[in-house]
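Engineer: Provided below for reference: sequence and predicted model.
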Amino acid sequence: MRSILLLGAALLVVAAAPAKPTYGDYGFDAAGMDRSVTPGNDWGRFANGKYLDDLVIPDDRSNYGMFTKLRDLSQERTRGLVEAAAATNAPAGTEGRKIGDYYASFMDAATIEKKGLAPLQPRLDAIAAIGDRAKLAATLGDFNREGIDAPVNLRLRQDLKNPDIYSVYIGQGGLGMPDRDYYLDTKNPKFAEVRTKYQAYVTQLLSLAGVPDAAAKAKMVYDLEAKLAAVQWSRVERRQVDKTYNPVATAELAAKDPGLDWTAFLTAAGVASQPRIIVTNPSAIAGTAKLVGDEPLDAWQAYLTFHTLDRWAPLLPAKFVDAKFAFSGTVLSGQPVNQERWKRGVDATSDALGEAVGKLYVAKYFAPEAKAKADALVKNIIAAMDARLGALTWMDPATKVEARAKLAVFTPKIGYPSKWRDYAKLDIVRGDALGNAERAERFEYQRDLDKLGKPIDRSEWGMTPMTVNAYANPTWNEVVFPAAILQPPFFDPNADPAVNYGGIGAVIGHEISHHFDDQGRKYDKRGTLADWWTAQDIARFKVLTDKVVAQYAAYQPLPGLHINGELTLGENMADLAGINVAYDAYHKSLNGKPAPVIDGMTGDQRFFLGFAQIWRQKYRDAALLQQTTTDPHTAGFLRPNVARNLDAWYAAFGAKPGETLYLSPEDRIKVW
């Protein structure tokens, strides 16, 4: 760029100063390093220690770092968009009017207080009137329409073995705490403490709703959930995608899994006409169905009442909001203070009308130039992944050909959808906060029901453009990067390329590699669940994945609390692949020229620092316990350690034998 100044008769052309990166002099915040630490002893601290020391987690957050900082920015930007919509008297029925009315209704705390429990009372009365198992089953089926996590959780999605059609899936669900381990783990005293506080929360919510004998009813709820937890699959078992595909003829469900009135359940859920259902957790569904048939109706009524109150508490008067936050926010995540109402309103509006809001977000905050640069970076990473697949020594040649063919038909989606979702059938009424939220849930559920029997629409997105995240979808053989993640420190058009490749490049490589990890490899190039690897490939691959499991299982996010290497295997492998592929792509981008030295840092050093920087994250202990128990991702502050498997990292930072993170060359894990 340049500016032109007219001084008298002379024309003076002045070159504008080059735009500076957001972080530091070249895209990395060097002031956040702790150079007193030896990289080989604590690489994450060397790269990020001072930043983490100075970082104070905001009171309304359970953790904070680079991801959450960008989420704050996205939330602030979205606030401006929805508040403008709320202040503008757009024509009735338009998306702008719906966005504004939804947000204004959520923000109208006075009206919500005045209405009290009245908006929810018809549902609570219907639960109290349940008199038989058929009505119980129908209510459980309707929970799925309502967006309430049901004991039998029903979803519509692409058929894993016939990717050209949509199918109905059912699986386990319905727990009020984050995972079955919160009920079943008797060794960790932290879980025992949470169990006690959970029962107190159930009692409190029932009491606020005027339910008689609230403490006794709360015990019924907890005991019932503990029985549900006892029959459920662990998160490690649920990762095995081939074991979660179990088609059953709809007519055979009653005999196969007795106890639940399947006709009533499926009719209420809107799928009774489907000839077959795919069961994801067969023994869990069988056990749950038996509990529906065996446990007392009044226990189930207490359960349904509590879960209805818990689901809609954020749209009820303050005493319900505060009660839910005290457990879900403070007990489970250690978060001292609930987010301001506007933040919750922005998130609620984005959940209900995500792509309508996203359309506004993209128009204002995602320039075409940013998309073009991101598109080019993705192509470079895909090319680097292809080269790595071609060079594999442990994969049979024929399998390697198929792997590269799968990559060749890959679809990257960048920024925002090619066509936007239609919200014409969603009714939003200003002043009806709870009704708006319920109608939004039912609208999305019906939108899925309407897909049955129709061609797959592969243009759809599973995230909004305002989302700071990314995902891989193996059934569509795609990776998706919303606009909001394509910002510093992940991607900065003014940063040194090494930092961008270490940041967003590694994230892109991470998502691409999911299609070849221990579960993604089970899908072929059409997205079909199929065996296309040889037995020898699988055996050699398992030797490598076992090393990944063992390496991560040695990490302790909290004293005595180890990473579950099996649960986090896919994400840890993706980190390993992502950083390797991005490193290759960075060097290819140099076109054979040496990288410049900047501020005393070589290109390789800047690459690894750029990678480490995106994982600057600090957690409260309760949040870290929940993350380690339930999340397939390793805690952020440990993720930079994957670099210890790359020879280039040793060359860049001089890690040597005797240092904590040092691995001998033969112990460095090389998968892709």
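Structural biologist: That came through fine. Numbering: from 1, shown residues only.
Engineer: Going by C-alpha atoms from here, please, whenever you check contacts or count neighbours.
Structural biologist: Will do.
Engineer: so where does the most centrally placed residue in the chain fall, helix or strand?
Structural biologist: For the chain, the residue sitting closest to the mean C-alpha position, by Cα atoms, centre = their mean, is Asn469 at 7.3 Å. Assessed by DSSP states H and E, Asn469 sits outside every helix and strand.
Engineer: Got another one to weigh against that:
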Amino acid sequence: MAALASCSGTAQQDNKKEDVLAAHTDTTVSPRDDFFAYAHGTWIKNNPIPADEVTYGIGELVEKELREKLLAINNDAVKKAAKSGNEQLIGDFWYSAMDTVNIEQQGIAPLRPILEAIAGIKTREDLLAQSMLLHTRGVGVFFSGHVAQDAKNSDAQAYYMEQGGLGLPNRDYYFNTNPRAAKILAQYPSYLKQMFGLMGSDPATAEKKAANVLRIETELAKASRKLEDLRDPYRNYNKYAIKDLKKLTPGIDWPVYLQKLGVQHVDSVIVGQPEFYKAVDKIVATTDMEALKDYMSFHLVNEYANYLSKPFVDANFDFYKKLIRGAQEQQARPKRALETEQTLIGEVLGQLFVKEYFSEKAKARYEQIVENVRNAYKARMEKLDWMSPDTKQRAIHKLMVMTKKVGYPDKWKDFSSLKIDRGPYAANVMRGAEWWYNYSMNKLGKPVDRTEWDMTPQTYNAYYNPSNNEIVLPAAMMTVPGYKDEELDDALVYGYMAASTVGHEITHGFDDEGRQFDEKGNLSAWWVPTDTTEFNKRANVLVQQFNKMVPIDTIHINGRATLGENLADLGGILIGLDAFKQTEAYKKGEKIAGYTPMQRYFLGYALGWQLVMRPEVLANQLLTDVHSPAKYRVNGPFPNVPEFYEAFNIQPGDKMYLADSLRVHLW
């Protein structure tokens, strides 16, 4: 894997290769009408979505390069058959994942002991105890729980109790009347029936069990909050003393069951959606016992279906990947297994990955880019005329103390206690889920480790963590597939990396949700109230812009649910551009492949969102994701950037034109 360009100087294109930006543009489309189509049109025409993919773009191309390297690491580890250490974990996991003879012979056998335990439940107490055990194995029945830093005390770890327990992607699928969602809901009972049939039920019994599951999930969905409502950090922070949870759920003895979940060393928990837990209490108390057991059995098998024999894998694929996401055929087993391996022991692979493919020199280059963008943001904040001096001073302080993590962790997780062998694949996956569960629960009562990473170095993604006030930039994110760092000019790099990643993640610290956390990562009202009012008024302009966008059928983008990401996109573009203007590449103004530095900056940003997706995925994203579709992450923010008009001569009457009075004036 190659990193991008140095933050200083202007790299030259290799004469033997096409310019990566010019090669993708479609000059039959005007950048003034549809910049996304202009920037990617030729690439899209030449790169149809492979049958085993549901989206295809630069992320998949990066992952393809990574996959070849990671598969080589796996195959070498299998051959070495090490008895201990990271190579043993990798080699034995890969052996079990590829051992299709035993996987097909075993069928559902790896799950049989747990299914028998569920079938043997006699009392509500036993049922709740068994449901807690399922949680430790990665099966989130009835609710969702996790350990994270306390939003109001970032130095302490807390246990969060959230809504969950659904088989469809989210609550909207149970009630949304748009034809795509309605079709999925209509076919869900058939999938449920099919899975119960594979578990051994006759058709009539399977149909009855399917109806039980759908009825319980519909009740859970009714009590679940909508996507946009989950973005309010105050409304979703409700701290309860464990001994007082009885007032919320009289029928569930949480002190007992939280102990079974491993919740120790704390006397309180944070309940995200109290009304949801009241519904859970009622469901557990009043629903037929056999129906509750059906619900639990289905969720267990559904969670592990992809690690069982082919009938389970095929059924799960047909519903979730083919129907909901539009895939035409299954991915090859190595591709699927690698995705699972990345989830369970990705950091083990990451240690080998960065050793071979990411240098200290590259790490230093991108650390410097972060500082250049940070300084550009500081200068922009200092000039804001709508923010009061008090809020501005604290905002700048928060920005300047924001931690940057670039490339890979300084300290790796210790997986020595994880048992992986060459036995059943599903058993290895379950032990991996249990390891992660215990790893998380063991944080309770201990000091927060602010050095920890929540992504592997080989992940093509990045994140901002408000509780740590940090941005995390994995090594793989700094990759343009097929090009070495010296082949990419600064204009491209500042658009592709400084804007769409570094500036984007930094801006998350000041978006509609992140801005409510202070410089230490605590949820607190540190803004002057008039500044909050002004921020919301200006941000609402972006909400209204995106609310009007209709990517497919009659389904609009949810401007409120996607506000945080849309703000981060716009902020990243503005800040990255300010940083780019300080470079020699910008000041010299030399064209590359016929494009000015400013034009290449915007094309470089668009390169980060080079993506096509199946209609089913697009419709699913609009209902479940806080990110706008890729096209709108380009065409949406650009009309709010003055330099975009200059770079491409955008005029009134052009589709990418917005009158200044309709633009967002925030950062």
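Structural biologist: Structure's in. What do you need? Being a predicted model, the structure only gives us computed values, none of them experimental.
Engineer: hmm, back to that, which residues sit in contact with the residue nearest to the centre of structure 1?
Structural biologist: Residues counted as contacts of Asn469 of structure 1 (Cα atoms under 8 Å, 6 or more residues apart in numbering) are Phe481, Pro482, Ala484, Ile485.
Engineer: Now for the residues you listed, which sits with the most neighbours around it?
Structural biologist: In terms of neighbour count, Phe481 stands highest of these at 28 neighbours, by other Cα atoms under 10 Å.
Engineer: So it: helix, strand or coil?
Structural biologist: Under DSSP: H, G, I helix; E, B strand; the rest coil, Phe481 of structure 1 falls in the strand class.
Engineer: gap between the corresponding residue of structure 2 for it and Asn465 of structure 2?
Structural biologist: Following TM-score structural alignment, the counterpart assigned to Phe481 of structure 1 within structure 2 is Leu473. The gap separating Leu473 of structure 2 from Asn465 of structure 2 is 11 Å, by Cα to Cα, to the nearest Å.
Engineer: Farthest-apart pair in the contacts of Asn469 of structure 1, please.
Structural biologist: Phe481 and Ala484 (8.3 Å; Cα to Cα).
Engineer: Can you check which residues contact both of those two?
Structural biologist: Counting by Cα under 8 Å, 6+ apart, the residues touching both Phe481 of structure 1 and Ala484 are Gly415, Asn469.
Engineer: Would you check the span in structure 2 matched by stretch 650-666 of structure 1?
Structural biologist: Following TM-score structural alignment, the aligned partner range for stretch 650-666 of structure 1 in structure 2 is 645-661.
Engineer: Ends of the matching stretch, what's the gap?
Structural biologist: Start-to-end, stretch 645-661 of structure 2 (Cα to Cα) is 15 Å.
Engineer: And for it, what's in contact with it?
Structural biologist: Pro31, Arg32, Asp33, Asp34, Phe35, Met598, Gln599, Asn635, Phe638, Pro639, Asn640, Phe644.
Engineer: just checking, what residue in structure 1 corresponds to the fifth one?
Structural biologist: This means Phe35 of structure 2. In structure 1, Phe35 of structure 2 lines up with Trp43, judged by TM-score structural alignment.
Engineer: Enumerate every residue touching Ala585 of structure 1.
Structural biologist: Asn380, Ile381, Ala383, Ala384, Tyr501.
Engineer: ok, now which ones touch the second one?
Structural biologist: With contacts defined as Cα under 8 Å, 6+ apart, the neighbours of Ile381 of structure 1 are Gly505, Ile508, Gly509, Val581, Ala582, Ala585.
Engineer: nearest to Leu300 of structure 2, of the contacts of stretch 645-661 of structure 2?
Structural biologist: Leu300 of structure 2 lies nearest to Asn635 out of those, by Cα to Cα, at 42.0 Å.
Engineer: for structure 1, which strand is longest?
Structural biologist: Longest among the strand segments of structure 1 by residue count, using DSSP state E, is strand 162-172.
Engineer: all helices of the stretch 501-650 of structure 1, in order?
Structural biologist: Counting by DSSP state H, counting those that start in this stretch, the segments of the stretch 501-650 of structure 1 that form helices are 506-513, 535-553, 569-589, 603-613, 621-630, 647-653.
Engineer: Tell me which of those sits most buried.
Structural biologist: Ranked by mean neighbour count under mean count of other Cα atoms under 10 Å, the helices of the stretch 501-650 of structure 1 are led by helix 506-513, which reaches a mean of 28.
Engineer: out of everything not next to it in sequence, what's closest to the residue in structure 1 that Ala291 of structure 2 lines up against?
Structural biologist: Structural alignment places Ala291 of structure 2 opposite Ala299 in structure 1 (criterion: TM-score structural alignment). In space, and not counting its chain neighbours, Ala299 of structure 1 is closest to Met220: 5.4 Å by Cα to Cα, 6 or more residues apart in numbering.
Engineer: Nearest residue to Trp526 of structure 2 in space, ignoring adjacent ones along the chain?
Structural biologist: Asp518 (6.8 Å).
Engineer: in the match of stretch 650-666 of structure 1, what's buried?
Structural biologist: Buried residues in stretch 645-661 of structure 2, defined by neighbour count with 16 or more other Cα atoms under 10 Å: Tyr645, Ala647, Ile650, Lys655, Met656, Tyr657, Leu658.
Engineer: Please apply the same query to stretch 379-397 of structure 1.
Structural biologist: Using 16+ other Cα under 10 Å, the residues of stretch 379-397 of structure 1 that count as buried are 380-390, 394-395.
Engineer: Val671 of structure 1: which of those residues is nearest?
Structural biologist: Trp394 (8.8 Å).
Engineer: For the closest one, list the residues it contacts.
Structural biologist: Taking Cα under 8 Å, 6+ apart as the definition of contact, the neighbours of Trp394 of structure 1 are Asp537, Arg540, Phe541.
Engineer: Look up how far Lys227 of structure 1 lies from the last one.
Structural biologist: In other words, Phe541 of structure 1. Between Phe541 of structure 1 and Lys227 of structure 1 the computed distance is 37 Å (Cα to Cα).
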